[in-house]
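J.: no sequence on this one, just coordinates:
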């Protein structure tokens, strides 16, 4: 499966209010491994960033003046994203901005190009309810080194999010084992057939059996002799 981890930086918080994208970072995963086939764009937003946004990303208005506009990179970006699952932290925010940029150049919406959008913020809220689930918080919780992140940057944040996503979903692959670097062909992963193993049967000791029977007696007494295992026993 081809996955793209994507992040944007913007001039402010409102796509509908006229804010624009100034940076896009994309990191490619194939079979849950980084491929190095990434994309990174700085964009001229044709407006200045809000002061609060500048404090977040540190990308000056002067730096962006000679950068391409979104329309100049749209073909390359959409072709790169075509058919992929796109992974975004707080996806509603980035997708709203991408949709607005596409609308401004008369292109179909973002979701018409990709196979699906996965929101790691929604995943994290489900896994860690009531906790902070910002990218920095998840890096700390999952042991992802974010020491180089002093300001927000789209490519760096996409790289960190890729590592966070792999850690968030690691349990899903618990029964999958890679065939190894020398035998790995075309990103194929081998599923272990557990039927080939004979598992040992460990019997309870006399002491353990007696303790178990005592627990059953206590439960039977508490229920007035109506426990299912007693009722199901054949009459001698």
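T.: Here it is on my side, so go on. Keep in mind that this is a model prediction, so the values were computed, not measured. Numbers count the residues shown, from 1 in each chain.
J.: all contacts plus neighbour counts: C-alpha atoms, from now on.
T.: Noted.
J.: got a list of what the most centrally placed residue in the chain touches?
T.: Residue closest to the average C-alpha location in the chain (C-alpha atoms, centre = their mean): residue 165, at 3.5 Å. Taking C-alpha atoms under 8 Å, 6 or more residues apart in numbering, we find residue 165 in contact with residue 120.
J.: buried stuff in the longest helix seen in the chain?
T.: If you go by DSSP state H, the chain has its longest helix at helix 206-222. For helix 206-222, burial by neighbour count (16 or more other C-alpha atoms under 10 Å) applies to residue 220.
J.: so how far is that helix from its chain's centroid?
T.: 46 Å (C-alpha atoms, centre = their mean, to the nearest Å).
J.: using the three-state scheme, assign the residue nearest to the centre of the chain.
T.: Applying DSSP: H, G, I helix; E, B strand; the rest coil to residue 165 yields a three-state assignment of helix.
J.: how near is it to residue 153?
T.: 18 Å (C-alpha to C-alpha, to the nearest Å).
J.: ok so, going back, run through who's touching the helix or strand following the longest helix of the chain.
T.: Per DSSP states H and E, the first helix or strand lying C-terminal to helix 206-222 is helix 228-231. Helix 228-231 is contacted from outside by residue 220, using C-alpha under 8 Å, 6+ apart.
J.: and residue 14, how many neighbours?
T.: 13 (other C-alpha atoms under 10 Å).
J.: and it, how far from residue 140?
T.: 29 Å.
J.: helix/strand/coil for residue 87?
T.: strand.
J.: doesn't residue 114 make contact with it?
T.: No: contact criterion C-alpha atoms under 8 Å: residue 87 and residue 114 do not qualify, at 10.6 Å.
J.: who has more neighbours out of these two?
T.: The neighbour comparison of residue 87 against residue 114 (other C-alpha under 10 Å) goes to residue 87, with 23 against 19.
J.: how near is that one to residue 7?
T.: When residue 87 is compared with residue 7 (using C-alpha to C-alpha), they lie 9 Å apart.
J.: do residue 59 as well
T.: Separation of residue 59 from residue 7 (C-alpha to C-alpha): 15 Å.
J.: what about the two, which has more around it?
T.: More neighbours surround residue 7 than the other of residue 59 and residue 7, with 28 against 21 (other C-alpha under 10 Å).
J.: before we go on, here's another structure to hold up against the first:
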């Protein structure tokens, strides 16, 4: 079964759709079975209002630049068709969902959330994985070694591409050995294909040589001195000597 996910980001005129702020850019990146497809969705939108000064400093999309772009109503059908039935991945999902739901409501079209197969909030995931740490998109890029050097301003498509890489890094290994229930045997790789089970190779045991054993003894002797007794690595041998097995 194909798993389709859409990594989504928006840029807006401000912070609050309830006071009239609007969506001005939508960027989406498609993942099929955890692989980037290149089938992206990116639209600039004329919000029919100016951006707040703080928001403009973040995204750099001026009223003049957006003036000849389509209105949200004109890109609605495209967006709905592109995202319909997919699992959507968003960083700080309540923000983007609040704006998208407001745009849908203005058109009398229900909610964005109602057309998709669930939402994953990577900010919630990151806070669970790294409590007390910075979990912005930039911080996560740094944590996972993902280059965002080309990111001077926020852009919805670029941020979606970065978030897709972050999400794959955060969840790497989650389904590396997931069972392919449909096949009835074997494991599944990231694309859902059954893997052939092969016999394990013989276990190779490499023993320490005399020089390594001597160095190990020196370390243990130092630990014994610091602990003023037998260190924990020698304790089983001490216990065994003092309490021989009873026949």
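T.: That came in fine, so what should we check first? Fair warning: this is a prediction, and the values are worked out from it, not measured in the lab.
J.: can you pull the contacts of residue 35 of the first structure?
T.: When the contact criterion is C-alpha under 8 Å, 6+ apart, the partners of residue 35 of the first structure are 28, 29.
J.: what residue in the second structure is paired with it?
T.: Per TM-score structural alignment, the equivalent position to residue 35 of the first structure in the second structure is residue 37.
J.: corresponding residue for residue 45 of the first structure in the second structure?
T.: Under the alignment (TM-score structural alignment), residue 45 of the first structure pairs with residue 47 in the second structure.
J.: for residue 11 of the first structure, same thing?
T.: So, by TM-score structural alignment, residue 11 of the first structure is matched to residue 13.
J.: what is the neighbour count of that match?
T.: With other C-alpha under 10 Å as criterion, residue 13 of the second structure counts 26.
J.: what's the answer for residue 100 of the second structure, then?
T.: 21.
J.: ok, now residue 219 of the second structure?
T.: Residue 219 of the second structure is flanked by 11 other residues according to other C-alpha under 10 Å.
J.: now swap in residue 155 of the second structure and tell me
T.: Count around residue 155 of the second structure with other C-alpha under 10 Å applied: 19.
J.: that one pairs with which position in the first structure?
T.: For residue 155 of the second structure, the aligned position in the first structure is occupied by residue 153, per TM-score structural alignment.
J.: that match and residue 55 touch, don't they?
T.: No: when contacts are counted by C-alpha under 8 Å, residue 153 of the first structure is not listed as touching residue 55 (11.8 Å).
J.: shared neighbours, those two?
T.: Counting by C-alpha under 8 Å, 6+ apart, residue 153 of the first structure and residue 55 have no common neighbour.
J.: where in the first structure does the helix or strand containing residue 101 of the second structure fall?
T.: Per DSSP H and E: residue 101 of the second structure is located in helix 93-106. Using TM-score structural alignment, helix 93-106 of the second structure lines up with residues 91-104 of the first structure.
J.: and that stretch, what's buried?
T.: Buried-residue list, stretch 91-104 of the first structure, by 16+ other C-alpha under 10 Å: 91, 94, 95, 96, 97, 98, 99, 100, 101, 102.
J.: quick one: neighbours of the residue nearest to residue 191 of the first structure when sequence neighbours are not counted, just the number.
T.: Leaving aside its sequence neighbours, residue 191 of the first structure sits nearest to residue 176 (C-alpha to C-alpha, 6 or more residues apart in numbering; 5.2 Å). Using other C-alpha under 10 Å, residue 176 of the first structure has 12 other residues around it.
J.: and residue 105 of the first structure, by the same measure?
T.: Look at residue 105 of the first structure: counted by other C-alpha under 10 Å, it has 11 neighbours.
J.: residue 31 of the second structure now?
T.: Neighbour tally, residue 31 of the second structure, other C-alpha under 10 Å: 21.
J.: spit out the contact partners of it.
T.: Listed by C-alpha under 8 Å, 6+ apart, the contact set of residue 31 of the second structure reads 3, 4, 5, 6, 7, 37.
J.: quick one: residues in contact with the helix holding residue 101 of the second structure.
T.: With C-alpha under 8 Å, 6+ apart as the test, helix 93-106 of the second structure has contacts from 9-10, 16-18, 22-23, 72, 90, 110-113, 119-121, 123.
J.: from the residues you listed, list the buried ones, please.
T.: Going by neighbour count (16+ other C-alpha under 10 Å), the contacts of helix 93-106 of the second structure have 9-10, 17, 22-23, 72, 90, 111-113, 119-120, 123 buried.
J.: among the residues you listed, name the ones in strands.
T.: The members of those that map onto strands under DSSP state E are 9, 10, 23, 90, 119, 120.
J.: against residue 18 of the second structure, how distant is the fifth one?
T.: Think residue 119 of the second structure. For residue 119 of the second structure relative to residue 18 of the second structure (C-alpha to C-alpha), the value is 22 Å.
J.: what's the answer for the fourth one, then?
T.: Residue 90 of the second structure sits at a distance of 20 Å from residue 18 of the second structure (criterion: C-alpha to C-alpha).
J.: next: the last one.
T.: Per C-alpha to C-alpha, residue 120 of the second structure is found 24 Å from residue 18 of the second structure.
J.: same question, residue 188 of the second structure
T.: Counting by C-alpha to C-alpha - residue 188 of the second structure and residue 18 of the second structure are separated by 46 Å.
J.: cool, and residue 204 of the second structure?
T.: From residue 204 of the second structure to residue 18 of the second structure the distance is 65 Å (C-alpha to C-alpha).
J.: with residue 174 of the second structure instead?
T.: Going from residue 174 of the second structure to residue 18 of the second structure by C-alpha to C-alpha gives 38 Å.
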